[in-house]
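> model this:
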Amino acid sequence: MTTDPVRPGASDDVRLALRAATLYHLEGATQADIAAKLGVSRPTAGRLIARARAQGLVRIEISVPDDLRSAVHTDIERDLERLFGLTEAVVIGDVPDGSVTGYQPLGRSAAAVLGRRLQADDTLGFTWGPETVAVAQALRTKTTKCANVVQLDGSMTSIDYQTGVDYTLGRCATQLQATPVRLHAPLYADPATVTALEQDSIMGRALSLGRKAEVMMFGVGPVSTSTTLFEGSYIDTAILDELRTHGAVGEIGGRFYRLDGSIVDGPLPARTVSVPLEAIRDCRASLLVSGGELKHEAIFGALAGGMAKILVTDINCAQWLLEQKEESAT
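A predicted model of the protein is given here:
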């Protein structure tokens, strides 16, 4: 029985790869440090580290401490990113209970995302609702800045209903040291009025700036009497019934869509004073902040329609989204 001879220099190659990998992974050395220590170029140091991985000389294990397992869900986040084509998913353990304070944990996580994503010359657009109010509440420092904060959907109503627009706009502008841009308009009006508002120098500027916002944050509403649109008398049961007939499951900025993400047509879009869903879909950093069982289908439809690049949600919703995605694929 014969054995293949060892290629001259092979053992030295392995030794160098092991040394480079040890210095990099265990001792925290940079590629420049490794190059200087081993007497090789910096690109060679990088190739040695990569070779150690490719040859199975390195095994990397990531362990979550027991006391953090209920709060950290990186595997689920990675699955959401892969299956829905997201830039980033953030999953928290706290599930919204529908109360005023129930969205605060989601708001804190979303505020942290904004801190990493916003640039000084960006415009931040937002739709009104409890989720974005929670984000505004969570903006505690002034280390993150942007140029403008703009309202993406009309909010004026004939009843004394608190949308949280003034608070969200004012707090975000103050904390982000940005210029606030208010959209002084109703959410729904007759088509002629909508056209006039879009051509108005003040209202038109807000809508134009909103369409081009580099970052947008929004929640979603279900098609039910529990939605903020129904509670604020923006829509009634007759409109809800008609929307359900057309397969609507959710809305963003008063614009409705189906479970597969397709946009619901009909007379309502022409009456809506808000940034269109296509603009949200085209935004480079569209941030969907929402959770709770009542909003599962609305969140799924938004993701299916590509309306979000970044998702902040709760663990129950995340698991439901993955199960629903797997079922729809079979």
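> C-alpha from now on. contacts and neighbour counts both.
Noted.
> Mind listing what's buried along stretch 90-102?
Buried residues in stretch 90-102, defined by neighbour count with 16 or more other C-alpha atoms under 10 Å: 90, 91, 92, 93, 94, 95, 96, 102.
> same question, stretch 110-118
Buried, per 16+ other C-alpha under 10 Å, within stretch 110-118: 110, 111, 113, 114, 115, 118.
> Then stretch 312-329?
By neighbour count on 16+ other C-alpha under 10 Å, the buried set for stretch 312-329 is 312, 313, 314, 315, 316, 317, 318, 319, 321, 322, 325.
> Columns distance to residue 86 and secondary structure on top of those residues, output as CSV?
Formatted as CSV, the buried residues of stretch 312-329 follow (distance: C-alpha to C-alpha, whole Å; DSSP: H, G, I helix; E, B strand; the rest coil):
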residue, distance to residue 86, secondary structure
312, 11, strand
313, 13, strand
314, 16, strand
315, 17, helix
316, 18, helix
317, 16, helix
318, 13, helix
319, 16, helix
321, 13, helix
322, 13, helix
325, 14, helix
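> Now the second one, please; I'll put the structures next to each other:
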Amino acid sequence: MNEYDSLNENEKINLLASVATLYYEREMTQSEIAERLFTSRSKISRLLKEAREKKIVEIIIKEPWERMLEIENEFLTRFKLKDIRVLNTRGIPYIETLKKLGEIAAYYIDGVMNKNIILGMSWGNTIYHTVNSLKTNKNIPITVVQIMGAALKDKPEIDGIDLAKRFASVYGGKYHYIYAPLFVKDKSMRDSLIQDPYISDTLSLAKKSTVVLTSVGSVDSTISNQAWNNYISSYTQYTLQSNGAVGHIGGHFYDIEGKEVDAQLDDNIIGIDLKDFQKVPNVICIAGSAEKGAAILGAIRGGYIDTLIIDDTAALKVLQIDNQK
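A predicted model of the protein is given here:
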């Protein structure tokens, strides 16, 4: 074993294959293999790494869903994204698509969760399905924090407070919530609320998030959503549409180029600012349906998201709109 460098190529390949067989097929530990071959554990570790690099060993992870790899590569080539997952829906109903996207997101998130991460969270159906799908054997000191106030008082199970608490409990971490609505009556009420020490401290923590888990909403679906109707007047609806708003993230609206649309809503929002999303190292956005295509594209162009987990209908719509530029 100490004469490895003097072996010819065929002898090296045979040795690497033998070590890999003992480790992966016979399930021997690296220490046991080292003892059998009269070498060190660290040398066995290096040989196993080399076996993977030389494709003598290929590790295939079979995920329980089908991805559209060609579309994923197109997104990574075309846009500034860290990562992407595109679900092949094969025509399944939308509610099933949401569940599948939640499973993919939960699997992805568990892979990036490390100790001392500050995870900022929004709320809604997509985030609900993601939290429901979380499974882990990790017990790590993460901190989960709401990035915006609540709005769905009739559905507490998909609102921020409950979701943040449940996410944190899966990993044995801590959570901080914003006990305030997303939108308040006017600026003076907002200014008063964000001066509250607890809300102020929570928002400050949210701005320090290292990972943010969110979705995006389309303008049309938001206007027709009863939960938002309490906060968006008909005049505001007109202002948003006439100024070219296509979507929102964290309650902030933007156009197809990702530029913020001023509808005077920001004066009433309890949450982090739109520019704060651009500062987070990894904003993970989960969204489904062609209806959200423009909202997703605007968020990408604005630099508000880094990792994208979407379905094929949304992905194809994004590419179609982007081709029209």
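> Can you calculate the TM-score here?
Put the two chains on top of each other and the TM-score (TM-score structural alignment, normalised by the length of structure 2) is 0.76; 295 aligned residues with a C-alpha RMSD of 3.8 Å.
> From the buried residues of stretch 110-118 of structure 1, which land in helices?
Using DSSP state H, 110, 111, 113, 114, 115 are the members of those that sit in helices.
> Show me what the third one lines up with in structure 2.
Taking TM-score structural alignment, residue 113 of structure 1 has residue 108 as its aligned residue in structure 2.
> Over to residue 177 of structure 1?
By TM-score structural alignment, residue 177 of structure 1 lines up with residue 172.
> Tell me which helix or strand the counterpart of residue 208 of structure 1 in structure 2 sits in.
In structure 2, the residue paired with residue 208 of structure 1 is residue 204, using TM-score structural alignment. Assigned by DSSP states H and E, residue 204 of structure 2 belongs to helix 197-206.
> give me the number of residues near residue 265 of structure 2?
Residues lying near residue 265 of structure 2 (other C-alpha atoms under 10 Å) number 18.
> cool, residue 296 of structure 1 as well?
Going by other C-alpha under 10 Å, the residues that sit close to residue 296 of structure 1 add up to 23.
> mind checking the SS state of it?
The three-state label given to residue 296 of structure 1 by DSSP: H, G, I helix; E, B strand; the rest coil is helix.
> which residues touch the match of residue 177 of structure 1?
The contact partners of residue 172 of structure 2, by C-alpha atoms under 8 Å, 6 or more residues apart in numbering, come to 139, 140, 141, 142.
> Most neighbours among the residues you listed, which one is it?
residue 142 (21 neighbours).
> What separation do you get for the aligned partner of that one in structure 1 and residue 167 of structure 1?
In structure 1, residue 142 of structure 2 lines up with residue 147, judged by TM-score structural alignment. According to C-alpha to C-alpha, to the nearest Å, residue 147 of structure 1 stands 18 Å off from residue 167 of structure 1.
> next one: residue 324 of structure 1
36 Å.
> Please apply the same query to residue 142 of structure 1.
As judged by C-alpha to C-alpha, residue 142 of structure 1 and residue 167 of structure 1 stand 17 Å apart.
> which of these two has more neighbours?
residue 167 (16 against 12).
> how near is that one to residue 130 of structure 1?
Distance from residue 167 of structure 1 to residue 130 of structure 1, by C-alpha to C-alpha: 11 Å.
> isn't residue 317 of structure 1 right up against residue 291?
Yes - Residue 317 of structure 1 is within contact range of residue 291, at 6.1 Å (criterion: C-alpha atoms under 8 Å).
> Test my guess that residue 128 of structure 2 contacts residue 160.
No - using C-alpha under 8 Å, residue 128 of structure 2 makes no contact with residue 160, being 9.3 Å away.
> Give me the more crowded residue out of those two.
residue 160 (27 against 22).
> residue in structure 1 matching that one?
With TM-score structural alignment as the criterion, residue 160 of structure 2 matches residue 165.
> cool, and residue 190 of structure 2?
By TM-score structural alignment, residue 190 of structure 2 lines up with residue 194.
> what do you get for residue 295 of structure 2?
Aligned partner of residue 295 of structure 2 by TM-score structural alignment: residue 298.
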